[in-house]
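1. have a look; sequence and predicted model below, questions after that.
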Amino acid sequence: MPRSWGQLARFTAVGGLNTLTFYACYLPLHRLLPYFAAYTAAFLTSTVGSFFLNTFFTYRTRPTWTKFLLFPLTQVTNYTVQSAGLVALVSWLGMNTTVAPLAAAGCAIPFTYLVSRHILLRPAARSGP
């Protein structure tokens, strides 16, 4: 399996774990806060976990302060896609606010993979053998 396919498989596994982390944060916050505030707080919390899982496991690179500080930039695309999806699913399609974040997260996977790969790997490390 080429390196990028292995990375995509690991990214997907990390994404699944990160989604569970997000959801475990979102559900209790949803009881205390409006759904979008709960979503935002859970998203920020899971972003930190995502950084470490993606640097160590997905891309097998060392975390640095520079990467850590740049990583939230990779999540801007993810946050934008998920946020637009969440609002559309809840407001336009009437989806339940407990389930909608999961559906919105699925839409963001390909965008997040490409952007995180670009930030966390040096250009020379992106190409396969």
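-> Ah, there it is. Bear in mind the structure is a predicted one, so any value in this text is a computation, not a measurement.

2. C-alpha from now on. contacts and neighbour counts both.
-> Will do.

3. so where do the helices sit in the protein?
-> 3-32, 35-53, 65-87, 100-120, 123-126 (DSSP state H).

4. can the ones you listed go into a markdown table with extra columns for distance to Gly94 and mean neighbour count?
-> Shown next, in a markdown table, are the helices of the chain (distance: least, CA to CA, whole Å; neighbours: other CA atoms under 10 Å):
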| stretch | distance to Gly94 | mean neighbour count |
| --- | --- | --- |
| helix 3-32 | 17 | 17 |
| helix 35-53 | 14 | 18 |
| helix 65-87 | 10 | 17 |
| helix 100-120 | 9 | 18 |
| helix 123-126 | 41 | 11 |
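
5. alongside the first one, take a look at this:
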Amino acid sequence: MIVFAVIGVVNTGTYYGPYLVFLTRFPYLVAHILATAISMTGSFFLNAHFTYRTRPTWRKFLLFPLTNAANFVVTTAGVYVLVDLLHLDSRYAPLLASLAAIPVTFVVSRRIMLPKAETDGIA
């Protein structure tokens, strides 16, 4: 999970840069959606190679957005709560929201990236 978290930090950077750029032209939720879409492919290959040490396949690649869907739901809800309800600055809200998504995304990605036999008995 440590390698997953480190890759998450790298992926957060590849997300956050475009997010800040898009934020200058779009509302924060549109900026969030666009930046999430950009960071997804790199995340797949980094996790396949470093976290799970598995060969990337089309099947895994096509299923991988489910991990991002889990991340997207948690971070989008978090960004909304932090910005609209708690009035946190929209430039910083995604960073805090992404912390809550790490464990959820890890569980989902492990199920996709590793064969069932390798995930049995692992919480």
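-> Structure received. All figures in this text were calculated on a predicted structure; none of them were measured in a lab.

6. if I look at the aligned partner of Ala117 of the second structure in the first structure, how far off is Arg117 of the first structure?
-> Using TM-score structural alignment, the equivalent of Ala117 of the second structure in the first structure is Ala124. Here the criterion is CA to CA, to the nearest Å. By it, Ala124 of the first structure lies 12 Å from Arg117 of the first structure.

7. who's in contact with Gly13 of the second structure?
-> Under the criterion of CA atoms under 8 Å, 6 or more residues apart in numbering, Gly13 of the second structure has no contact partners.

8. that one -> the first structure?
-> Aligned partner of Gly13 of the second structure by TM-score structural alignment: Leu20.

9. do you know how far its match is from Ala105 of the first structure?
-> 11 Å.

10. before we move on, what about Phe56 of the first structure?
-> Distance from Phe56 of the first structure to Ala105 of the first structure, by CA to CA: 22 Å.

11. one more: Gly128 of the first structure?
-> Counting by CA to CA - Gly128 of the first structure and Ala105 of the first structure are separated by 28 Å.

12. again with Tyr35 of the first structure
-> With CA to CA as the criterion, Tyr35 of the first structure and Ala105 of the first structure are 15 Å apart.

13. cool, and Ser83 of the first structure?
-> Distance from Ser83 of the first structure to Ala105 of the first structure, by CA to CA: 9 Å.
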